[in-house]
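Visitor: When you get a sec, could you give me coordinates for this:
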Amino acid sequence: MKKTELIEAMAVATGESQASSARALEALINIIAKEVAAGGEVAITGFGSFKTSARGERTGRNPRTGEPLTIAASKSVKFVPGATLKTAVSTGAPQ
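Guide: A predicted model of the protein is given here:
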């Protein structure tokens, strides 16, 4: 499902317009992005949580030459699914 399809599904589920659903989705995405970028965590009970994950500096290899190289430390986003989402995925039915 792509973003536009998600917006359409949200509009049908809530009875709101697609424009209103699009604004709500954009607001949710922006709020999650700001909080996680600031080092916080966003937990949605039953769905899951988003948080920052740090990766340390490590050694890798250049695939072309095989030479060792240093991969810089970085941050990424980690999503941990909640119990309701895990159950829905494993049983194939929404809760």
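Visitor: C-alpha only now, for contacts and for neighbours.
Guide: Fine.
Visitor: show me what contacts Ala83?
Guide: 46-48 (Cα atoms under 8 Å, 6 or more residues apart in numbering).
Visitor: out of these, which is most surrounded?
Guide: Most neighbours among those, by other Cα atoms under 10 Å: Gly48, with 16 neighbours.
Visitor: Here is a second sequence; please produce its structure as well for comparison:
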Amino acid sequence: MAMNRSELEAAVAKKTENSQTAVKAVLDAVFDVFVEQISQGEKVSIPGWLAVERTERAARTGRNPQTGETIQIPAGHSVKLTAGSKLKAAVSGK
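Guide: Modelled structure (predicted):
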């Protein structure tokens, strides 16, 4: 079962004894900063927890699944999220 955003906000509000509205505002600000930095090509790193960065994706040849026709897919960008050591340890139980 996945935790959605409102459940995350409620859980953080309970842990920090803040209102869910305050937590929502902080999360909105965090995600805004992520978007600003990553769209400029900057990496956002929270040591031990995670790193988020923009990656380059080369142009490539693909296929239209309906017609089988070969198409050219232009170069572009993607986002890479890397788990840090604390997050990896929490998942592995170490």
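Visitor: In JSON lines: the contacts of Ala83 of the first structure, plus secondary structure.
Guide: What follows is the contacts of Ala83 of the first structure, written out as JSON lines (DSSP: H, G, I helix; E, B strand; the rest coil):
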{"residue": "Gly46", "secondary structure": "coil"}
{"residue": "Phe47", "secondary structure": "coil"}
{"residue": "Gly48", "secondary structure": "strand"}
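Visitor: Out of those, which comes closest to Glu16 of the first structure?
Guide: Taking Cα to Cα as the measure, Glu16 of the first structure lies nearest Phe47 of the contacts of Ala83 of the first structure, at 22.2 Å.
Visitor: mind checking how far that closest one is from Thr84 of the first structure?
Guide: The gap separating Phe47 of the first structure from Thr84 of the first structure is 6 Å, by Cα to Cα, to the nearest Å.
Visitor: Return the member of the contacts of Ala83 of the first structure nearest to Lys78 of the first structure.
Guide: Gly48 (10.3 Å).
Visitor: The alignment partner in the second structure of Thr87 of the first structure: which element?
Guide: Counting by TM-score structural alignment, Thr87 of the first structure corresponds to Ala89 in the second structure. Element membership for Ala89 of the second structure (DSSP states H and E) is helix 85-92.
Visitor: Next, the buried residues of that helix.
Guide: Residues of helix 85-92 of the second structure include none that count as buried (16 or more other Cα atoms under 10 Å).
Visitor: what residue of the second structure matches up with Val12 of the first structure?
Guide: So, by TM-score structural alignment, Val12 of the first structure is matched to Lys14.
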